[in-house]
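Sharing a model that was predicted from the sequence below.
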Amino acid sequence: MNDRGFASDARLSRQVNLGRALALIRTRPFISQTEMAQELGLSKATVTDIVGALKRDGLLESVGRGEASPAGGRRPRLLRFNPGAAAIIGVELDMSGTKLALLDLGLNVLQRQSIPAPPKRDADAVLARLISGIRNCIDAHPPKAPPILGVGIGIPGAVDPESGVCLFAAKLGWRGVPVAEIVSRRCGLRTVVDSEVRNRAMAECSRGVAKGVRNMAYLQVAGGLGCALMVDGRMYRGATNRAGEVGHNPVVEGGPVCACGLKGCLQMLTSEQGVLPLLKARVEASKDTQLNPKKLTLQGLFDAATVGDPVALGMVNDIARHLGAGVARLINTIDPEMVVLGGRVFEAGHGLLLDNVRDAAQPLIFDRASRSVRIEASTLGADSGVMGAAAGVYQRLFEVPPAFL
């Protein structure tokens, strides 16, 4: 190997060590250089070099001294990750419009804006409005403020995260749209694109109820029913980036026709697009309800169920029963530590749904006595999508080697 080869190996080794150090530091409130050296298996000199580099980039800061060891000696200087060292733009595209937010590296929302959907939902029109919003965010960012590292985008459809191409988004009518390339070229920022449901799952693992969980399933119960799977700390995508289409599993013979062409799909019995038509038919056929068939909404359904409306209660119980069965199938198939439920339907009614979903799932879980799986509701609310989109960029920052250093 020539000298150039040795130099190249040394640079790669340093980048790998930087990535490992960043991954460790971001999981700790405080850490000393001695602890870093011990946990990373590196020499004190190497750790000193890493700490100096991360401090120069603003990613690490000193926060005083810790306790001395029982053997005595100097108290160690403590360090912590600095989430304010940079910012990320997080985006979630939807049929009703686009959510855009500026977040720090801790995924705290600093600014947010809503971008109305254009009259035409074609890619050119939607991305033109999105790019305008991103440019406005960049222009408003003070010159001396920490830099914006990149843009993360969530799309309701199948995405190739490596190329940033939207493979297919039925709700938007998109196929083969190079979203990352278009946004990156027009805005001058590194752009990471993924499906909205995987972004929301990423947010749960980064900041939500699933923080620290390595094996989990996230079910998004919204306009449709989507699922993201985290296996051994990595997002499972499948051979064609379409893993998690649990909503298109028929569960009721002769049920309502789904947009996919099948009948009785799980999403037609649990999601907004399926539940409201079913509810309308029940309301029209009943005299014992306060609901107006011409003014049905998700929130109205759960409000009516809360005060004991029999039609609303029956609908809510059916949603919980079908979701519980779907959750049990997931648990039996992938053996997760946790299943997290989120999305508009669950946000509107989780006070009524969560315990009922748990009760419906438990009898259907194989060998449940020996499992400790938890079924939880998302705690992140409406910002979950933009947080997850930013988390995709955040994760790239902590790749080995880091993508942005």
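Received, thanks.

going forward, measure contacts between C-alpha atoms and count neighbours the same way
Noted.

Not counting sequence-adjacent ones, nearest residue to residue 94?
The spatially closest residue to residue 94, leaving aside those adjacent along the chain, is residue 156, at 6.7 Å (C-alpha to C-alpha, 6 or more residues apart in numbering).

The one you found against residue 197, yeah?
Yes. Here residue 156 lies in contact with residue 197, judged by C-alpha atoms under 8 Å, at a distance of 7.4 Å.

So those two - more neighbours on which side?
residue 197 (30 against 22; other C-alpha atoms under 10 Å).

Quick one: the helices in the stretch 251-400 of the chain, in order.
267-270, 272-284, 298-306, 310-334, 344-361, 384-397 (DSSP state H, counting those that start in this stretch).

Nearest to residue 92, out of the ones you listed?
Proximity to residue 92 (C-alpha to C-alpha) singles out helix 384-397 among the helices of the stretch 251-400 of the chain, at 5.6 Å.

contact partners of the closest one?
The contact list for helix 384-397 (C-alpha atoms under 8 Å, 6 or more residues apart in numbering) reads 88-92, 99-101, 103, 105, 107-109, 150-154, 191-194, 196-204, 206, 402-405.

okay, pairing it with this:
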Amino acid sequence: MTSYVPEYLKAKNRKTVFDLFLRDPELSRAEIVQRTRMSFPTASKAVDFLISRGIVTEIGSEEPVGRPGRRRRSLRFNPSAYAALALNFEGRVLEVGLVDLAGQLLQYEQHAFDCFHQTENYAQLAPMLQAVVEKSPCHVLGVGIGMPADIDNNAETVALYYDRQEVVVPLKDLFGDLLQALQLQAFYGNDVNLACLGEASLRGGAGEKMNLCYLTLGTGFGAGIMNNGAIWLGGHGRAGEIGNTHLGAFDLKGPLQTQIEPLETRINLQALEKAFGINLLDDTVLPQDTQDQMVEFLLPALVTAVYNFSFLFDMDQFVMSGAIPNRLPGLAACTEREVNRLLAYRKRSVTISRPVSAHCTLIGAANAVFEGTILSELQG
């Protein structure tokens, strides 16, 4: 449970006001008070902090609308005050981004990199990443690192898999030399969790009422879950492993190991290639009837998963991303239709949309940096 000490509340109020500027880049103090329901002194302290750090600037004043009184000073969000370096390790590709406070990519690069081997030399990336930082037009606060792996930030470890065996590795063993070269504070996250955070940021900030489930369908099937504005990590950073859930009942009298069929064995690129002889990562044009057949193949397991998640997490906002929906653009709408047909008897419904950006993981990684540095400062 979070301790609501005064200093924590200060940082929380600053984040609330910051998220407000993500949605509306020009505001007055009075508008901030109205929208946040903070007291005027509390809102002003949060604003003054953001002004002192250059995140917000004063741009003049305006007459109060409809009544005499003090002139209201207008405020403008300055997204270029700071930036964050963001990395997304995915398969054999490293995505590199420099992201400003509004989630805009100032720089973007892709590099081949055979990641997640304990013998991989991550420090070799230092010269390339230093060049990105040096070209930044503003101060870089830190580096956010996204990985398709289970990360326990409390224990500072990452779970890697070799030949289906789990190996828990200290994060410093992988990235220690690189971070020493970069001289940047690092923030780590599972790639889908960071994508969920990035999506929420692009929707106007992860406010306290933001609830969102970010699904990714590709080589596996994963989910990032935001509950009341915070990513739900679970006890060991492994929440959201929707692909490891099992659909059917177990015969407890039979051999259990042979019965386990993770959901993602039915919802992934390999399953589609086995069923249709087509690798969706190829650039071949898919006829519409083939797309329709693939959607029908995926729907039973996918609809079941979303239906169950909607009840388990009381969730009605879903985002569907990844290589599979990228090649099957009708998948999200078909899934939404079928889930809602099942939910109708409970007078419930869900919406399933596509991501706001193709780079949500990078944006979420940068957001983790901002939240862990400038927006969490306890001074001032």
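Yep, that arrived. Predicted, not measured: the structure shown is a model, and the values here were computed from it.

before we move on, back to that, what subset of the contacts of helix 384-397 of the first structure is buried?
Buried members of the contacts of helix 384-397 of the first structure, counted by 16 or more other C-alpha atoms under 10 Å: 88-92, 99-101, 103, 105, 107-109, 150-154, 191-194, 196-204, 206, 402.

Would you quantify the distance from the residue in the second structure sticking out farthest from the centre to residue 62 of the second structure?
Of all residues in the second structure, residue 68 sits farthest from the chain's C-alpha centroid, using C-alpha atoms, centre = their mean; the distance is 45.1 Å. Look at residue 68 of the second structure and residue 62 of the second structure: by C-alpha to C-alpha, to the nearest Å, they are 12 Å apart.

now do residue 312 of the second structure
Distance, residue 312 of the second structure to residue 62 of the second structure, using C-alpha to C-alpha: 48 Å.

more crowded one of these two?
residue 62 (12 against 9).

isn't that one right next to residue 70, touching?
No. At 9.1 Å, residue 62 of the second structure does not count as touching residue 70 under the criterion of C-alpha under 8 Å.

so which of the helices of the stretch 251-400 of the first structure comes closest to residue 42 of the first structure?
Using C-alpha to C-alpha, the helices of the stretch 251-400 of the first structure put helix 384-397 closest to residue 42 of the first structure, at 21.2 Å.

mean deviation of the closest one from the second structure?
After superposition onto the second structure, helix 384-397 of the first structure sits on average 1.7 Å from its aligned residues (mean C-alpha distance after the TM-score superposition for the first structure).

In CSV: the helices of the stretch 251-400 of the first structure, plus distance to residue 38 of the first structure.
Putting those into CSV (distance: least, C-alpha to C-alpha, whole Å) gives the following:
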stretch, distance to residue 38 of the first structure
helix 267-270, 49
helix 272-284, 51
helix 298-306, 53
helix 310-334, 35
helix 344-361, 42
helix 384-397, 23
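
Tell me the residue in the first structure aligned with residue 187 of the second structure.
Under the alignment (TM-score structural alignment), residue 187 of the second structure maps onto residue 192 of the first structure.

what's the closest non-adjacent residue to its match?
residue 152 (4.8 Å).

Residue 405 of the first structure too?
In space, not counting the residues next to it along the chain, residue 405 of the first structure is nearest to residue 397; the distance is 7.7 Å by C-alpha to C-alpha, 6+ apart.

isn't the match of residue 187 of the second structure right next to residue 180, touching?
Yes. Here residue 192 of the first structure reaches residue 180: they are 6.3 Å apart, a contact under C-alpha under 8 Å.

Need the residues touching each of those two.
residue 164.

Keep only those of the buried ones among the contacts of helix 384-397 of the first structure that are in helices.
196-204, 206 (DSSP state H).

What separation do you get for the alignment partner in the first structure of residue 104 of the second structure and residue 398 of the first structure?
For residue 104 of the second structure, the aligned residue in the first structure is residue 108 (criterion: TM-score structural alignment). Distance, residue 108 of the first structure to residue 398 of the first structure, using C-alpha to C-alpha: 17 Å.

Same question for residue 357 of the first structure.
For residue 357 of the first structure, the distance to residue 398 of the first structure - C-alpha to C-alpha - is 36 Å.

who has more neighbours, those two?
Counted by other C-alpha under 10 Å, residue 357 of the first structure and residue 398 do not tie: residue 357 has more neighbours, with 26 against 21.

Make sure the more buried one is actually in contact with residue 321.
Yes. Here residue 357 of the first structure reaches residue 321: they are 6.3 Å apart, a contact under C-alpha under 8 Å.
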